[in-house]
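Trainee: 3D model of this:
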Amino acid sequence: MKDPRDHPTVDDLVARSRRLGADPTTTNYGGGNTSAKGTSTDPVDGEDVEVMWVKGSGGDLGTLTREGLSTLVLDRVNGLKQVYEGPEHEDEMHELLDLCTLGAGAAPSIDTSMHALLPTAHVDHLHPDSIIALAAAADGEELTKRCFGDEVAWTPWRRPGFELARRMEELLRANPDLKGVVMGGHGLTTWGETNEACEQRSWELIRRAQAFLDEQGDPEPLGSVRAGFEPLPADERHRRAAALAPVIRGLASTDQPVVGHWNDDPLVLDFIARQETPRVVPLGTSCPDHFIRTKVRPLLLDLPTDAPLEQQIERLRELHREYREEYAAYYRRHADEGSPPMRGADPAIVLVPGVGMFSFGGDSPTARIAGEFYVNAINVIRGAESVSTYDPVPEAEKFRVEYWWLEEKKLRRRPAPKPLTGRVALVTGGGSGIGRATARRLAAEGAVVAIADLDGAAARDVADELGARDHAIAVEADVADETSVQAAVDEAVTRFGGVDLVVNNAGLSLSKSLFDTDVDDWDRQHDVMARGSFLVSRAAARVMAAQGDGGDIVYIASKNGVVAGPNNVAYGSAKASQAHQVRLLAAELGEHRIRVNGINPDGVVQGSGIFAGGWGAKRAEVYGVKEEELGQFYAGRTLLQQEVLPEHVAAAVFALVGGDLHQTTGLLVPVDSGLAQAFLR
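Mentor: Just a heads-up that it's a prediction; the model follows:
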C-alpha cells in the first residue's frame, strides 16, 4: 500500500516546517503546526480523495519528517460539524479525529481541526515571541489593530479545540482578505494558497510585530537593574552555580527525580535583575505550550547576589516549601472529580539573581527545553510590558490546559522511563575500555553521563556517540589532581544539576618486580587509583549529600587486590586500597543514603587502554604466552572458561545501580568468570 505521505506536497510542507521551526523565537520546540491540503489515493477503493497533511501530536517543526505527519480525509473532518453538540462536547470531536485518518501516521494534535476547517490550501499556526507579546498584553486587541490594521483579526483566548476551529473558520469566511489571526494569549495563525505564499505571510507578520515592538516599545520595559542584583562575574557565577545546583535540584526532585540545566545567558541574567521582575514572574507564562513545560510560574530567589551562600540555600528551602504549598492550593482551587491527580508540586524553573536560570525535567532534553520555553516567556513579558501591561491567560484557564484530560492522555502514551532516567553519572577513564562500555550502558539505561578522561579527545568521541547535546558531556580531567577533579565534578553539576552515580574507573598499570619498581612507579599508580578514587569520591559525595537523595559510588577495583600475582606490587597494592575504600566509605556515607560498592574484574584485555599501553605485553611475558593470546590465557584459568569483556563489567555496574540492589552497600562483586584464587574469604 502506498503511503499517502509519499507526495511532492509533503516534501514542500516538511521543508517549510523546518525553516519556520529553526528559530525558537518563531515557534518553541514541539509547538505550532503546519499543514497542506491536496489529493491522494484512497488505498481501499483506489479513488482520489482530498486530504490534509498536518504536523502530528508531540512532533517538532524544526526537526519534522514525513513520519511526524498525520494524514486526514478532509470530508470526514468537516463532517464532524454535523455531529458537534457545542463547546462542552468539543473534546469528543478530537477523539473522533482518529476515525478521519488515512493510513499510518502520527496521532492528530489538538490543533488539527483548525487546520482542516480553514478553507485554504496551506495553514501555519505558530507561537512567535513578538506575536504572543501582543496576544498577552492587557490591551492585546487594540495593539493588534495598531500593528496590522484590518489585515489581521483578533480572537480572544480560548483553549485549543473544535470550538476555536469553528470560530477561526467563521472569521475567515466573513473576512476573506484576512492575512491571519492573532489568538489571545496563544499565538498566530496564517494561511495561503501556495506553500510559498503561506510561509512568506507568516514571516511577514512576525517581522511586522517585532518591528512594532521595537519602534513603539519602551527599551527598558522592566525598569532599571536593582542594586545588588547585577550578574556576577563569569568565574564567580560558575562557582556559585556549582554550589547551588545540587541543592536546587534536590528540592526540585522532591516528588520525582529530575535532571537540571543551567542557563546564564545575558538575557536571562538581565531579566532576573530588573526592578519589575518580582511583579511579573508570579504572573507565570501565557502561551499554553509555555506553561505546560514551565509549570504555572517559576520560583524566584529574592536575595541579592552578595548574600552568603548558606543564607541563599536556606531561603531557597523556605521558598520551595511555600511554592509547594501554593501549587497544591492552586490544584485544589480548580480541580474537580474528573481532574487527573496532581503531578507534582515542585518548580520546573528556578531563577537566581546574578547566577541565572535552573530548569528541570524528567530527562535532560526536557530540562533544557523547559529553560528554552522560559526564555520565550521572558521575550513575551518584555515585549508586552514595553507597549502595555503583561496580562497572561487567567489561572483557571492555565489549569484547564495543564490538567486537560487530553494532555493527560498524551502523557500516558509515553513509554515507561528507563531504570536510570533522571540520574546523572560521572565515569572516570570513560574514553576507552571498561569506562567507555560503562558509559554506553548507563546511557542506554537512561542516565546522562559525564565522561571524564585524561585523553580529552577520547572522552569527546564517546560523548558524541552518546549524544553530546543532551545526553553526555566530555570532561578532560586528571583524577590525581585535586583541582582537576573538582572542576570535572563542577562541570557535571552545572551541566546536569548534580551527580547521582560515580564510577571510579580511571587507572593505569606497570608490571614490574619489587626490585625493579621505583618510587615514581609506586607513586604514579597510587596517585591515579588510590588517591584519584579518593578525590573523585569525596567531591561527588559532597554533591550527593547536598542533593539529599542518596547516590551510588562504584569502584572498578580488581581481582589483583585479592590475588597475589607476580611482578605486580604497585598495581595490586593500589587496587587493594580501592577495595578497602569501598568498605570504609560504605560505612561512613550510609547516613546520607550513599551506597558504595566495587567490582573485581579479572584481566579485561579487549578494548583496554591499560593492556594496549604495554601492560598486556608485560603480563604476557610474565605468564610465558603471546600477547595476542593473553585473553584466552586468562579465560583458561577460570571455572567458566570465558574471557571477561568490558561489557561484562559494565553490566555489573548496572546491576549495582539499576534499582534492584538499593539495600546493598560495601559489596565487592567478582567479574572474573570464576577465579578460585580471588574468592573473597
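Trainee: Please count neighbours and contacts with C-alpha atoms only from this point.
Mentor: Fine.
Trainee: Neighbours of residue 44, how many?
Mentor: Residue 44 has 8 neighbouring residues, counting by other Cα atoms under 10 Å.
Trainee: for it, helix, strand, or coil?
Mentor: In terms of secondary structure, residue 44 is coil; the call rests on DSSP: H, G, I helix; E, B strand; the rest coil.
Trainee: Tell me how far it lies from residue 208.
Mentor: Residue 44 sits 47 Å away from residue 208, going by Cα to Cα, to the nearest Å.
Trainee: One more: residue 546?
Mentor: When Cα to Cα is applied, the distance between residue 546 and residue 208 equals 49 Å.
Trainee: Alongside the first, I'd like the structure of this one:
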Amino acid sequence: MSSRHTSGLLQSQWNEPHAATMDEPGRLLYRSNLLGADKRITNYGGGNTSAKVMTADPLSGDEVEVLWVKGSGGDVGTMALDGFATLYQSKLNALKDLYRGEAHEDEMVAYLPHCTFNLNTRAASIDTPLHAYVPKTHVDHMHPDAIIAIAAAADSQKLTQSIFGDDIGWLPWKRPGYELGLWLEKFCLENPKARGVILGSHGLFTWADSAAECYAVTLDIINKAIVWLDEQTADSAAFGGSECQVLSAEERQSVASKLMPEIRGLISTDEYKIGHFDDSDTVLEFVCSKQLTSLAALGTSCPDHFLRTKIRPLIVGFDAHKPDIENTKEQLPQAIESYRQEYAAYYDRCKHADSPAMRDPNAVVYLIPGVGMITFAKDKATARISGEFYTNAINVMRGSSAVSTYQGLPEQEAFDIEYWLLEEAKLQRMPKPKSLAGRIALVTGGAGGIGSATAERFLREGACVVLADIDKELLEQSCAHLSERYGSDVVRQVLMDVTSETQVADAFSKTANQYGGIDILVSNAGIATSAAVEDTSLALWNKNMDVLSTGYFLVSRESFRLMRRQNMGGAVVFIASKNALAASPGASAYCTAKAAEVHLARCLALEGAGAGIRVNVVNPDAVLQGSKIWSGDWLKQRADAYGKDSSDLQAHYRERSLLKRDVLPEDIAEASYFLASDASLKSTGNIINVDAGNVQSFTR
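Mentor: Reported below is the predicted structural model:
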C-alpha cells in the first residue's frame, strides 16, 4: 500500500486545553468525532467507542459505574451525546450468569434494555459486550484499511506478531456478539500489558485509562501498520500491475452516464434505485488491474464492508482497449440476470431453517474496467456510502494481497452476517419509505419561485432533485438553501439554457451521471412579455416560442429518451399558464406559446403512454410571489394592460378570481407533486388549473 493511497501518517488532532474543559462523556464524544472524521481510521457508520464513567445513580444517589457506548446505528464522526447508550456496568456483569453458551448468544441482546441507565432511549448495539468486558476505562473499535489489510491476510496472526510483537494481540474471526465480548475479556486478563487486539477479518480494538491516551494509542497502532505496509510494498506494482488503460475523465463520465440508466432500469423492478459514480484514483487502479477479476470474486472481509456491498461486485463487460458502449449495453441484461441467479444459489446453499426470505438479489457494486465504479442503493447517501465502503475494501485488498494472500469472509460466515436475525429485525424497524423515495427529478427554471418550491416539495417526499436554470447566481443560492435543509446528497444544480440543444442534452447526461437516470421532469422555465400585436417584433415573438415552446420540446425529448432507456415509466409535468386556455390582451406571443405547450403535452401523453410515461399540465395564474418573470417589466406591463398601478395588481388578480384567493408558488408545487407521484398514476393528458378559479380558463 503506497503512500499515495494512505496519504501519509495520521496526525493527532487532540487539543488538551479544549478537552480539559469537558466532563468524561464530553471527552468520549470529542474522541469519537475526531476518530470518525478520518476515513482512514473508520468508515461511515463503522466502529464504535466507549468509556466507563462513575456517575451518581438517579435513584440512590450512590456513585455507580456506567458504560457509555455508541448506540445502535449512527456514525462516530458526526454523532452527538444522545448517540450513546448508557448502561449499568454492574448489570452488564450480572448478565454472565444468564449466558447459556454460544448457541444462545443472540438472546443476550434482549437483556440489554434491562441494563439501561437513567431511562436512556438510545438502543444498545450488538457490540456492547465487546466494550463492557474489556477491563479498561476507554475502548476504541475502528476499521482502518491498513489494519484490516493485515486482518484479512491468510497469515494474519503471524503478520500481527511480526509487526506489533506483544503490544497488540490477535484473535481469529468471530461474529460480533456476546461470545466475542468474553473472548476479549479473556485476552485482556491474560495479556495485561497489551494495548489492543486485531480481530481476524474484522478490525482493531484498542484501550487505555484516559480518553486522550486511548486516542493516541489508536493512532499509534494504525500508523505502525501504515508504515509497515508502505515499506513492504514500496517497490511492488499494486494488484499485479495494469491490465487496461484508464479512459480520459470526459470519456469516463460519458460511459457512466450511458450505462447507469441501463443498469438502473434493469435492477429497479421492485424498488427505485439511486446511483453513484466514483472514478477516484484508488478505484481506477483496481478496475484497470490484472487481479481485478480474481480479487473481486473473493468478496470483502470486514463485516461492515460486506453488509454495505453484498457478497461480491458485478464486473461489467466493457473493453477499455476497444470501447463499444452499445455492445456493453446489449450484454447487461444477461450479466445482471446471471448475478441474480448466482446470488439466489448462494442464498440456497447457506440458508438456515429460520433464515429471513431472500432479499434483493441485484448487485450493489458495478466495476467497469477503465472507467470506475457505480453503486446503486435505495437512496443517494446509501449508494455513496456503499461506494466508500468498497473503496475501503479495495485498499484492504491492495495491502493484503501485496504482503500475503488476501482472503474474504468464508461464504457461510458472510451469509450469517447478511441474514442475521438481529440484522433482519433492525431492517424491519426501518421507517416506511417516503412517497418519492428513489425518484430522480429535474426541474427547469429551478431557481425561481415555482421551481424552487416544487423542488422543495419533492425533496420533502424523498426525491433527488436537479435544479436547472439559466441564472447562475440565483441557481447557486437556491441549491445552497435546499442543500442546507435536505442535505447535499439529494440536490444538484446544472446551468442550462432550455433553448440550447447541446446544453439540454448535457444537463440530462449530468443528471444520469449524478443519480443514475430520471423519473420526473418538471418543465417550468419561462419568460413573460407584453405588447400589442402591432408592437410585437419578430424577435420578441421568436423569443417566446424559443423558450416556451421549443425549450419545452427539447427538455421533453431528452427526458423521453432517458426514460425509455430505463423502461421504468416516468412523469412529465408542464408548468403552463391560465393564458394557454384564456386569451389575454397585449400578450399574443406569450399566450400562443403557452397554448403550444399544452398541445405539446397532449401529443406527448399519446406517445408516452405505451412506455408508462405520463404527461400532464399545471396551469397557474398570477403567481407573483418569488417569481422571476414578475420582477421585471412584465409586472408593469400587465398592470398597464388592466389600467392598474403595479402595487394593486396582486389584489386585482385575487378579486377577479372566483375563490378570491392569492395563488402562491407552493400551490403550484403541490399540484406538480400530485401529478408526479403515484397518487395520479392513472392520469395522463390532463390539465390542473391552479388559478383560484377563472371561468375563462375552464377546460372544455
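Trainee: that older thread, residue 546 and residue 208 of structure 1: who's more crowded?
Mentor: Neighbours per residue (other Cα under 10 Å) separate residue 546 of structure 1 from residue 208, with residue 546 holding more: 20 against 15.
Trainee: shouldn't the more buried one be in contact with residue 246?
Mentor: Yes: taking Cα atoms under 8 Å as the contact criterion, residue 546 of structure 1 and residue 246 are neighbours in contact, 5.8 Å apart.
Trainee: show me where the stretch 51-200 of structure 1 has strands.
Mentor: 69-73, 122-126, 152-155, 180-183, 187-192 (DSSP state E, counting those that start in this stretch).
Trainee: Relative to residue 223 of structure 1, tell me which of the ones you listed wins on proximity.
Mentor: Counting by Cα to Cα, residue 223 of structure 1 lies closest to strand 187-192 out of the strands of the stretch 51-200 of structure 1; the figure is 26.2 Å.
Trainee: for that closest one, packing partners?
Mentor: Based on contacts counted as 3 or more Cα pairs under 8 Å, 6 or more residues apart in numbering; DSSP states H and E, the elements that strand 187-192 of structure 1 packs against are strand 122-126, helix 129-135, strand 180-183, helix 195-216.
Trainee: Show where it falls in structure 2, residue numbers please.
Mentor: In the comparison with structure 2, strand 187-192 of structure 1 aligns to the range 203-208 (TM-score structural alignment).
Trainee: cool, and stretch 288-303 of structure 1?
Mentor: Per TM-score structural alignment, the counterpart of stretch 288-303 of structure 1 in structure 2 is residues 303-318.
Trainee: what is in contact with residue 546 and residue 246 of structure 1 at once?
Mentor: Taking Cα atoms under 8 Å, 6 or more residues apart in numbering as the contact rule, residue 546 of structure 1 and residue 246 touch no residue in common.
Trainee: Mind listing what's buried along stretch 495-502 of structure 2?
Mentor: Of the residues in stretch 495-502 of structure 2, those buried under the neighbour-count criterion (16 or more other Cα atoms under 10 Å) are 495-500.
Trainee: and the two most separated of those?
Mentor: By the measure Cα to Cα, the buried residues of stretch 495-502 of structure 2 have their two most distant members at 495 and 499, which lie 12.3 Å apart.
Trainee: Can you say which of the helices and strands packed on strand 187-192 of structure 1 is nearest to residue 256 of structure 1?
Mentor: Relative to residue 256 of structure 1, the nearest member of these by Cα to Cα is helix 129-135, separated by 31.0 Å.
Trainee: list the contacts for the nearest residue to residue 451 of structure 2 once chain neighbours are set aside?
Mentor: If the residues on either side of it in the chain are set aside, residue 451 of structure 2 comes closest to residue 445, at 5.5 Å by Cα to Cα, 6 or more residues apart in numbering. Taking Cα under 8 Å, 6+ apart as the definition of contact, the neighbours of residue 445 of structure 2 are 451, 467-470, 523-526.
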